[in-house]
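Novice: what follows is a predicted protein model with its sequence.
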Amino acid sequence: MKKYKGYLIDLDGTIYMGNNRIPAGERFVHRLQEAHIPYLFLTNNTTKSPRVVQKRLLNEFNIDTPEDTIYTASLATVDYMNDLGLEKTVYIIGEDGLKEAIYEAGYKKDRENPAYVVVALDTDLTYEMLALATFAIQKGAKFIGTNPDLNLPSHRGLLPGAGSLITMLEAATRVKATYIGKPEAIIADKAVEHLGLVKSDLLMVGDNYLTDIKTGLNNDIDSLLVTTGFTKPEEVPHLPLAPTYVVASLDEWEV
């Protein structure tokens, strides 16, 4: 089995499940820390800032990790916007984690003529917000979708995710969004850059074939599917392209 110099790691379904611990996930991170192997938690969740995620990992899941080991789709969105270098005006559909990241990077809210429209999950979404985003995109604003997740798992079932809202605006504007989060190349390339390693030395670890594992498959990064979350063991034989590795528990993986 190949030894990897760094890891990209999903959170929900891999290290924890909702509010529930996955002890094998916690032990996996502790082994990486003990071996001084660099890692980056890579999440499509834009509702929480890295600071909030860091505190949650410590207080609820026994993982003490630096804030800079947490890379969200919000941060990848900011990095992408900075690379484009347009005027720093934006209209955001999204929650505090996304808004904090974008506004802290110096972007200003503009409801009428923003350079960017950024759309993510927003549980306080209104029709007027969709209308403002539609008008701005029609005027030429750069349309960014933070992540393509159509659904969000919850105790109630599968809720509409960011991808559902973005798809609605794509239909209304007839403009295709630029997607940032897993499994897109933008977040993968930025994460690799942040770790300072080459792709061949990295392993993408996650529970969701459609996001985590496809991040690896689509971006020439080896992948490890752990069947503790979204993708179930019975689905594995029928996956269109196999992950590099599959385990039932991260206790099975030697770092």
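Specialist: Perfect, thanks for sending it.
Novice: contacts, neighbours, all on C-alpha from now
Specialist: Noted.
Novice: in the protein, which residue is most central in space?
Specialist: With distances taken as Cα atoms, centre = their mean, residue 44 lies nearest the centre of the chain, 1.9 Å away.
Novice: could you find the closest non-adjacent residue to that residue?
Specialist: residue 73 (4.9 Å; Cα to Cα, 6 or more residues apart in numbering).
Novice: show me the contacts for the closest residue to residue 219 other than its chain neighbours.
Specialist: Nearest residue to residue 219, sequence neighbours excluded (Cα to Cα, 6+ apart): residue 185, at 6.3 Å. Going by Cα atoms under 8 Å, 6 or more residues apart in numbering, residue 185 touches 215, 218, 219.
Novice: swap in residue 190?
Specialist: Going by Cα under 8 Å, 6+ apart, the list of residues near residue 190 reads 76, 79.
Novice: what sits against the closest residue to residue 106 other than its chain neighbours?
Specialist: In space, and not counting its chain neighbours, residue 106 is closest to residue 88: 6.9 Å by Cα to Cα, 6+ apart. Contact analysis of residue 88 by Cα under 8 Å, 6+ apart lists 106, 107, 108, 115.
Novice: what is the neighbour count of the residue nearest to residue 44?
Specialist: 26 (other Cα atoms under 10 Å).
Novice: any figure for the gap between it and residue 225?
Specialist: 20 Å (Cα to Cα, to the nearest Å).
Novice: structure two is appended below for comparative analysis:
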Amino acid sequence: MKYKGYLIDLDGTIYLGKEPIPAGRRFVEQLQEREIPFRFLTNNTTKSPETVAARLADEFDIHVTADTVYTATLATIDFMKDANKGKKVYIIGEPGLRDPILDAGFEWDETAPDYVVAGLDNEVTYEKFVTATLAIQKGAMFIGTNPDKNIPTERGLLPGAGSIIAFLETSTQQKATYIGKPEAVIMDKAVALLGLNKSEVVMVGDNYLTDIRAGIDNGIDSLLVLSGFTQKSDVPTLPDPPTYIVDSLDEWDFDA
């Protein structure tokens, strides 16, 4: 099927940690040449869309505008605005998560926040977990930016935001409300940003548990590329097959 729009994962699909995936760059260039709209859809909350676009240009020679990047941070902000439960928030996360939330009008509160937002934090401490745990126990809405248990890098699979959120789920005995892939919150908004219907869009990614489930669980076709998290040996045991599977994005036929 010839798709009118593409939702594309980044890490493991377009690049792998600090290593380029040349087929990923060629894939994006094909979309640009054909003037097919796309959004990079990332669960990474450590970087702003502007920073992501700059990194793509500087490190991977991929030239896009910041508005082509929709992060779990932006989806979290949209979700909290829709929830309308207040303006006070405590955040475990890095500046790419904290700053946009505060810039959107939310106020920092460590004692009695309306929301606790947990994402990847390379400087997470036990005391941060304590503050978040107590706030959730007092009734704060518990939001997890994304369920990624690991991050694929050139070093291997590192702990992801899902690992941090799991700590809090254990300490509070509460489940987080998840925002990022594969949840409907981020997928519905991303499709709307393309101005298309779900049937006209394909989700492209390397991680079956997030990228591909995001498609399967939300009625969007999916393209699994075996360049990152999910390995070829995993394919026979996948519970629900992706719409398409390729070893490399160079194999994809835009006109089929």
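Specialist: Arrived safely, thanks for sending. Everything numeric here is computed off the predicted structure, so don't read it as measured data.
Novice: now the TM-score, please.
Specialist: For this chain pair, the superposition-based TM-score is 0.97 by TM-score structural alignment, normalised by the length of structure 1; 254 aligned residues with a Cα RMSD of 1.1 Å.
Novice: what sits against the residue nearest to the centre of structure 1?
Specialist: Counted by Cα under 8 Å, 6+ apart, residue 44 of structure 1 has contacts 72, 73, 74, 146, 147, 181, 182.
Novice: nearest to residue 198 of structure 1 among those?
Specialist: residue 182 (18.1 Å; Cα to Cα).
Novice: I'd say that closest one and residue 212 touch.
Specialist: Yes - taking Cα atoms under 8 Å as the definition, residue 182 of structure 1 is a contact partner of residue 212 at 6.4 Å.
Novice: helices of structure 1, start to end?
Specialist: Taking DSSP state H, the helices of structure 1 run over residues 23-34, 50-61, 73-84, 96-104, 127-138, 162-173, 185-195, 214-218.
Novice: point out the most buried one among those.
Specialist: helix 214-218 (a mean of 22; mean count of other Cα atoms under 10 Å).
Novice: outside of that one, which residues touch it?
Specialist: 182, 183, 184, 185, 188, 203, 204, 221, 222, 223, 241, 243.
Novice: from those residues, which two are the most distant?
Specialist: Top of the distance list for the contacts of helix 214-218 of structure 1 (Cα to Cα): 188 and 241, 18.6 Å.
Novice: for the residue nearest to residue 44 of structure 1, which residues are in contact?
Specialist: 42, 43, 44, 45, 46, 146, 147, 180, 181, 187.
Novice: go with 10 Å
Specialist: By Cα atoms under 10 Å, 6 or more residues apart in numbering, the contact set of residue 73 of structure 1 is 42-47, 79, 97-98, 120, 145-147, 179-182, 186-187.
Novice: how about residue 40 of structure 2?
Specialist: Residue 40 of structure 2 touches 6-10, 14, 49, 52-53, 64, 66-71, 190, 203-204, counting by Cα under 10 Å, 6+ apart.
Novice: residue 47 of structure 1 versus residue 141 of structure 1, what's the distance?
Specialist: 23 Å.
Novice: now do residue 252 of structure 1
Specialist: Shown here: residue 252 of structure 1 relative to residue 47 of structure 1, a distance of 32 Å by Cα to Cα.
Novice: so which of those two has more stuff around it?
Specialist: Taking neighbours as other Cα under 10 Å, residue 252 of structure 1 and residue 47 compare with residue 47 leading, 22 against 12.
Novice: that older thread, from the contacts of residue 44 of structure 1, which ones fall inside strands?
Specialist: residue 72 (DSSP state E).
Novice: between all of the contacts of residue 44 of structure 1, which two are separated the most?
Specialist: Spatially, the most separated pair among the contacts of residue 44 of structure 1 is 74 and 182, at 11.7 Å (Cα to Cα).
Novice: overlap of the contact sets of these two?
Specialist: Joint contacts of residue 74 of structure 1 and residue 182 (Cα under 10 Å, 6+ apart) are 43, 44, 146, 147.
Novice: distance to residue 92 of structure 1 for the residues you listed - can I get that in JSON lines?
Specialist: Output for those, formatted as JSON lines (distance: Cα to Cα, whole Å):
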{"residue": "43", "distance to residue 92 of structure 1": "19"}
{"residue": "44", "distance to residue 92 of structure 1": "16"}
{"residue": "146", "distance to residue 92 of structure 1": "11"}
{"residue": "147", "distance to residue 92 of structure 1": "14"}
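Novice: of those residues, which is the most crowded?
Specialist: Neighbour counts for these, by other Cα under 10 Å, peak at residue 146, which reaches 31 neighbours.
Novice: wait, that residue sits on residue 167?
Specialist: No - contact criterion Cα atoms under 10 Å: residue 146 of structure 1 and residue 167 do not qualify, at 11.9 Å.
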